[in-house]
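In: Coordinates only, no sequence provided:
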């Protein structure tokens, strides 16, 4: 795999999502969790998606249970939680690992493209990667960075 558009992933509802379908769009890829102190960021992520989707932004959530077991549910639980509590309409993928020997290939690629502070590993839920319309990672944001803080960076890419 050489670029983001080479990957295929499983969606939360069990279908295959080909990232090639996202060519020409800016992407915000986020590892998510339903029982985390940062979980309210779902609301901000959905607002970004609604505000910029018609201009070419796609927010993509990857649920992950690797940090404090804060995403314990199955696909139905996750989907219901996100829709009921935050009205999430952006694409949600199947639950993945983002670190370790079973880390999803998308996350292995993302971490190689944009390393982190001290280590390339994902440190917690709601780490965000912003990709331009050419599929290149342009920035990585910590869990503590609120979605609304990304507006200016997103607007530059659109």
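Out: Received it, and whenever you're ready, just let me know what you need. Being a predicted model, the structure only gives us computed values, none of them experimental. Residues are numbered from 1 along each chain as shown.

In: C-alpha from now on. contacts and neighbour counts both.
Out: OK.

In: So the residue most central in space within the chain, which state does it fall into?
Out: Note on the chain: the residue nearest the mean C-alpha position is residue 30, at 2.1 Å, using CA atoms, centre = their mean. Put simply, residue 30 is strand when judged by DSSP: H, G, I helix; E, B strand; the rest coil.

In: Is it in contact with residue 127, as I believe?
Out: Yes: with contact defined as CA atoms under 8 Å, residue 30 reaches residue 127; the gap is 5.7 Å.

In: ok, the residue located most distally from the centre of the chain to residue 104 distance?
Out: In terms of distance from the mean C-alpha position of the chain, residue 118 ranks first, at 21.3 Å (CA atoms, centre = their mean). Separation of residue 118 from residue 104 (CA to CA, to the nearest Å): 21 Å.

In: Could you do residue 8 as well?
Out: For residue 8, the distance to residue 104 - CA to CA - is 11 Å.

In: could you pull out the helices for this protein?
Out: Assigned by DSSP state H, the chain shows helices spanning 41-52, 75-86, 105-113, 151-157.

In: Mean neighbour count and distance to residue 123 added to the ones you listed, as a markdown table?
Out: Below are these laid out as a markdown table (neighbours: other CA atoms under 10 Å; distance: least, CA to CA, whole Å):
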| stretch | mean neighbour count | distance to residue 123 |
| --- | --- | --- |
| helix 41-52 | 19 | 16 |
| helix 75-86 | 15 | 21 |
| helix 105-113 | 18 | 11 |
| helix 151-157 | 13 | 22 |
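
In: Next one for the comparison:
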């Protein structure tokens, strides 16, 4: 796999989504959860999406229950939570594992392209962020504590 366009994933409503549709866009991939201390970042992710979507940014949210069981709901519950509590309009996907033998192939690729601190590939917690350029290549990786609004300068460079 050479870029995000090589992957298909399951949308939050069960449909297959070919990520090639986002080739030509700057993409921010985030593993998300609804019962995490970082959950308020949904508001910041939505604000980034609204600010830059007309210029070519897309935020992709992948719910994950691997960290403290902080995403226990099913897809319908997750979608309801995100849309009613945070007015999320960016694409959300079916729950995935981001680490381990059942890790989604997309996250295995993302981690391999941009390992974290000390070269450790594993995603450490919810709201880890991967920023990709318009060619679908991983440019940077950000820790969960990095607030979405702190990514504006990096996004501007890629748009």
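Out: Arrived safely. These numbers come from a predicted model, not from an experiment.

In: care to give me the TM-score?
Out: Here the TM-score for the pair of chains, by TM-score structural alignment, normalised by the length of the first structure, is 0.99; 158 aligned residues with a CA RMSD of 0.6 Å.

In: who's in contact with the residue nearest to the centre of the first structure?
Out: 59-62, 126-129 (CA atoms under 8 Å, 6 or more residues apart in numbering).

In: sorry, back to before: nearest to residue 143 of the first structure, of the helices of the first structure?
Out: Counting by CA to CA, residue 143 of the first structure lies closest to helix 41-52 out of the helices of the first structure; the figure is 9.3 Å.

In: isn't residue 104 of the second structure right next to residue 94, touching?
Out: No: using CA under 8 Å, residue 104 of the second structure is not in contact with residue 94; the gap is 10.7 Å.

In: of the two, who's got more company?
Out: Using other CA atoms under 10 Å, the more surrounded residue of residue 104 of the second structure and residue 94 is residue 94, with 21 against 15.

In: Any figure for the gap between the residue lying closest to the more buried one once chain neighbours are set aside and residue 51 of the second structure?
Out: Once flanking residues are discounted, residue 94 of the second structure sits nearest to residue 12: 4.3 Å by CA to CA, 6 or more residues apart in numbering. Remark: distance between residue 12 of the second structure and residue 51 of the second structure (CA to CA) = 23 Å.

In: Please apply the same query to residue 69 of the second structure.
Out: Counting by CA to CA, the gap from residue 69 of the second structure to residue 51 of the second structure is 31 Å.

In: just residue 39 of the second structure next, same as before
Out: From residue 39 of the second structure across to residue 51 of the second structure, the span is 20 Å (CA to CA).

In: try residue 33 of the second structure
Out: 22 Å.

In: again with residue 82 of the second structure
Out: Applying CA to CA to residue 82 of the second structure and residue 51 of the second structure gives a distance of 18 Å.

In: Then residue 11 of the second structure?
Out: Going from residue 11 of the second structure to residue 51 of the second structure by CA to CA gives 23 Å.

In: One more: residue 154 of the second structure?
Out: Distance, residue 154 of the second structure to residue 51 of the second structure, using CA to CA: 14 Å.

In: and what of residue 20 of the second structure?
Out: In terms of CA to CA, residue 20 of the second structure sits 23 Å off from residue 51 of the second structure.

In: Can you give me the neighbour number for residue 13 of the second structure?
Out: When neighbours are defined as other CA under 10 Å, residue 13 of the second structure has 12 of them.

In: wait, isn't it in contact with residue 75?
Out: Yes: between residue 13 of the second structure and residue 75 there is a contact under CA under 8 Å: 7.1 Å.

In: any common contacting residues for the two?
Out: Contacts common to residue 13 of the second structure and residue 75, judged by CA under 8 Å, 6+ apart, are residue 94.
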